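*Asks:* return a 3D structure for these sequence lines:
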Amino acid sequence: MFSRPELFDFHGVAMTPCVTNNWEKVRSFQARPDDILIATYPKAGTTWVSYILDLLYFRHLSPERQTSIPIHERVPFLEIAVTPGASGTELADKLPTSPRLIKTHLPVQLVPKSFWEENCRIVYVARNAKDNMVSFYHFDRMNQVQPEPGEWSSYFQRFLDGQMLYGSWYDHVGNWWNKKKSYPKLHYMFYEDIAEDTEAELDKLCSFLGLSPSAEEKQAILELVHFDNMKNNEMTNCSKLNFLDFNISPFLRKGKVGDWKNHFTVAQNELFEEDYKNKMNDPTLQFRTEI
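*Replies:* Coordinates of the predicted model:
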């Protein structure tokens, strides 16, 4: 059995030991110029975009790779260190593929400086706060190395207060959005756009990466990354991770935009909207809560 951790303040951000235990190696991680970093707040489409990128670059390497190596090994989680198993930095250092695809949930200010020094390409994915909160709640329920989520009503308040692993959603999406203004190699995507028109978002991603897959390759990728196919694929649904309890909830749950309506009460929605108005002060960063 895993013991549930408590959150603690780490450089001004709420964290847990499985993120900070390996911090010296994370901080000093040496990026390479062709690395691609996939950055997200937790439960914002990380696995989805990781799989899209992996298929764009490595689908033709070998059939065995697609059927025997889970996505969390193909795209290591940089800062994670859950025993047993190799840490994210070790997995990243051992990656045989180039470019290396590496994922992180770190807020922009905690990203290892070598990624900026090497001028790496970064793909950031943001999801509207309401759906993100609901997805995070169900994830915390089933993830034995996350803090205990408690009841939905208290979780809702914790999210508004920013007392979540990796800190405030507002800070995370907002600070990464600001970074885009000064760092041209950052491609900022929205979960809702990917859900609405995956092909259009795939085209934008390819344009950013300088890739030009054939029409056939694109269709094959779009089929593979369809949510239902990913949910049923043992290499993408994280069913092999022993700290995730699928009896409580699947890792890939619904993948829908607007599921928050099944969780928010009218009073919670009013409270959320008021809070949102106070905290989302950049009019250029716009989210959709339904499509």
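*Asks:* from here on, contacts and neighbour counts on C-alpha atoms
*Replies:* Noted.
*Asks:* mind listing what the spatially most central residue of the chain touches?
*Replies:* In the chain, the residue lying closest to the centroid (C-alpha atoms, centre = their mean) is residue 46, at 3.1 Å. For residue 46, the contact set (C-alpha atoms under 8 Å, 6 or more residues apart in numbering) comprises 38, 39, 40, 103, 125.
*Asks:* here is a second sequence; please produce its structure as well for comparison:
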Amino acid sequence: GTHWLWEVICMLTEGKAERLQLEKEHYMIENSSSKTLDNLKEPRVLNAHVYIEQVPECLLENNKIVLISRNPKDTAVSWYNHNVADVETDYTGKFPAFYELFRVGNVPNGDWFNYNKTWWEWSKGRPNVLWVTYEDAKLDLKSVTKKIAKFLEIPASDELCQAIAHECSFKKMKAEKHNLLPFELRGDMSFYRKGQVGDWKNWFTVAQNEDFDRIWDEKMKDCDLPVQFTI
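*Replies:* Down below sits the predicted model:
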């Protein structure tokens, strides 16, 4: 979802539905030095997969922040396939083994619940923060694009938002972005796999689904984070 959102915002800031020949990873705060980020052309569209405490206070308070979340079941499937495909990660286990790691947060980038709940609670009441979901973007990317443009105070016509939504469709992204990835993928595997909502149903067993639902009920009982497991 972060790759997707970054493309949309880059096009909005440029004012045209044209894909920039840039690697998103060069704009990640955890991958670059502060000097490198300071030297980037403004407006800078930075991105990250980090916890709040890892972000400099000046970035949290003095900038507009768009957060995106995806339901944890699809996240587990997506994250599994990413780690299998990435040569550097070199994960060779099967999904059942990965699920056991994911359910307790013992995977790269940590626990889904802790990560999303922390950001969600922090974001409440902050006018410089917009929260969107992967599922809403899949349902109507044009509407989400318009919402982001309004939040960022970027003039964007209905036609531009429609064009950006078209250029940032999963099919277009998969066809045009695979050559710009900064990491090596195993064999003929693709970073852009399906991009579907509800694909977890093809991976989770009945027992895994029931187990995760129990975890969900316990960990999310006091959290009102909007989550859609299907659309």
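*Asks:* tm score of chain vs chain?
*Replies:* The TM-score (TM-score structural alignment, normalised by the length of the second structure) is 0.91; 231 aligned residues with a C-alpha RMSD of 2.1 Å.
*Asks:* ok, back up a step: overlap between the contacts of residue 46 of the first structure and the second structure?
*Replies:* Retained in the second structure by both residues aligned by TM-score structural alignment, their matches' C-alpha atoms under 8 Å are the following of the contacts of residue 46 of the first structure: 103, 125.
*Asks:* how many neighbours does the counterpart of residue 99 of the first structure in the second structure have?
*Replies:* Mapped onto the second structure by TM-score structural alignment, residue 99 of the first structure lines up with residue 43. Residue 43 of the second structure has 9 neighbours, counted by other C-alpha atoms under 10 Å.
*Asks:* which residue numbers in the second structure does stretch 13-23 of the first structure align to?
*Replies:* Under TM-score structural alignment, there is no match for stretch 13-23 of the first structure anywhere in the second structure.
*Asks:* related to what we said a few turns ago, which two among the contacts of residue 46 of the first structure are spaced furthest apart?
*Replies:* 103 and 125 (11.0 Å; C-alpha to C-alpha).
*Asks:* give me the common contacts of the two.
*Replies:* 38, 39, 46.
*Asks:* mind listing what's buried along the helix or strand where the first one lies?
*Replies:* Yep, that's residue 38 of the first structure we're talking about. Taking DSSP states H and E as the definition, residue 38 of the first structure sits inside strand 36-40. By 16 or more other C-alpha atoms under 10 Å, the buried positions in strand 36-40 of the first structure come out as 36, 37, 38, 39, 40.
*Asks:* alignment lookup: residue 227 of the second structure to the first structure.
*Replies:* By TM-score structural alignment, residue 227 of the second structure lines up with residue 287 in the first structure.
*Asks:* which residues does that match contact?
*Replies:* If you count contacts by C-alpha under 8 Å, 6+ apart, residue 287 of the first structure has them with 127, 128, 190.
*Asks:* against residue 169 of the first structure, how distant is the second one?
*Replies:* When distances are taken as C-alpha to C-alpha, to the nearest Å, residue 128 of the first structure and residue 169 of the first structure turn out to be 9 Å apart.
*Asks:* which one of those two has more residues nearby?
*Replies:* Using other C-alpha under 10 Å as the criterion, residue 128 of the first structure and residue 169 rank with residue 169 on top: 25 against 21.
*Asks:* what does the more buried one correspond to in the second structure?
*Replies:* Residue 169 of the first structure maps onto residue 112 in the second structure, by TM-score structural alignment.
*Asks:* again with residue 184 of the first structure
*Replies:* Residue 184 of the first structure maps onto residue 127 in the second structure when the alignment is built from TM-score structural alignment.
*Asks:* what sits against residue 146 of the second structure?
*Replies:* 156, 158, 161.
*Asks:* let me know the outermost residue of the second structure.
*Replies:* residue 207 (27.3 Å).
*Asks:* the equivalent of that one over in the first structure: which element?
*Replies:* By TM-score structural alignment, residue 207 of the second structure lines up with residue 267 in the first structure. If you go by DSSP H and E, residue 267 of the first structure is part of helix 266-279.
*Asks:* residue 60 of the first structure in helix, strand or coil?
*Replies:* Judged by DSSP: H, G, I helix; E, B strand; the rest coil, the three-state class of residue 60 of the first structure is coil.
*Asks:* how many other residues sit next to it?
*Replies:* Neighbour count for residue 60 of the first structure, taken as other C-alpha under 10 Å: 11.
*Asks:* now it: how far from residue 248 of the first structure?
*Replies:* For residue 60 of the first structure relative to residue 248 of the first structure (C-alpha to C-alpha), the value is 36 Å.
*Asks:* can you check residue 151 of the first structure too?
*Replies:* Residue 151 of the first structure is 14 Å from residue 248 of the first structure, by C-alpha to C-alpha.
*Asks:* now residue 76 of the first structure
*Replies:* For residue 76 of the first structure, the distance to residue 248 of the first structure - C-alpha to C-alpha - is 25 Å.
*Asks:* so what corresponds to residue 55 of the second structure in the first structure?
*Replies:* Aligned partner of residue 55 of the second structure by TM-score structural alignment: residue 111.
*Asks:* list the buried residues for the helix holding residue 267 of the first structure?
*Replies:* Result for helix 266-279 of the first structure [16+ other C-alpha under 10 Å]: buried residues residue 272.
*Asks:* with stretch 29-46 of the second structure instead?
*Replies:* Applying 16+ other C-alpha under 10 Å to stretch 29-46 of the second structure flags 29, 37, 45, 46 as buried.
*Asks:* pretty sure the second one contacts residue 30?
*Replies:* In this case it means residue 37 of the second structure. No: the pair residue 37 of the second structure and residue 30 fails to qualify as a contact (C-alpha atoms under 8 Å) at a distance of 10.5 Å.
*Asks:* and the gap between the counterpart of residue 159 of the second structure in the first structure and residue 252 of the first structure?
*Replies:* Matched to the first structure by TM-score structural alignment, residue 159 of the second structure sits across from residue 216. Counting by C-alpha to C-alpha, the gap from residue 216 of the first structure to residue 252 of the first structure is 27 Å.
*Asks:* neighbour count for these two, which is higher?
*Replies:* Taking other C-alpha under 10 Å, residue 216 of the first structure and residue 252 do not tie; residue 252 has more neighbours (22 against 9).
*Asks:* excluding its backbone neighbours, what's nearest the more buried one?
*Replies:* residue 231 (5.7 Å; C-alpha to C-alpha, 6 or more residues apart in numbering).
*Asks:* quick one: the strands in the second structure, in order.
*Replies:* Using DSSP state E, the strands of the second structure run over 65-69, 129-133.
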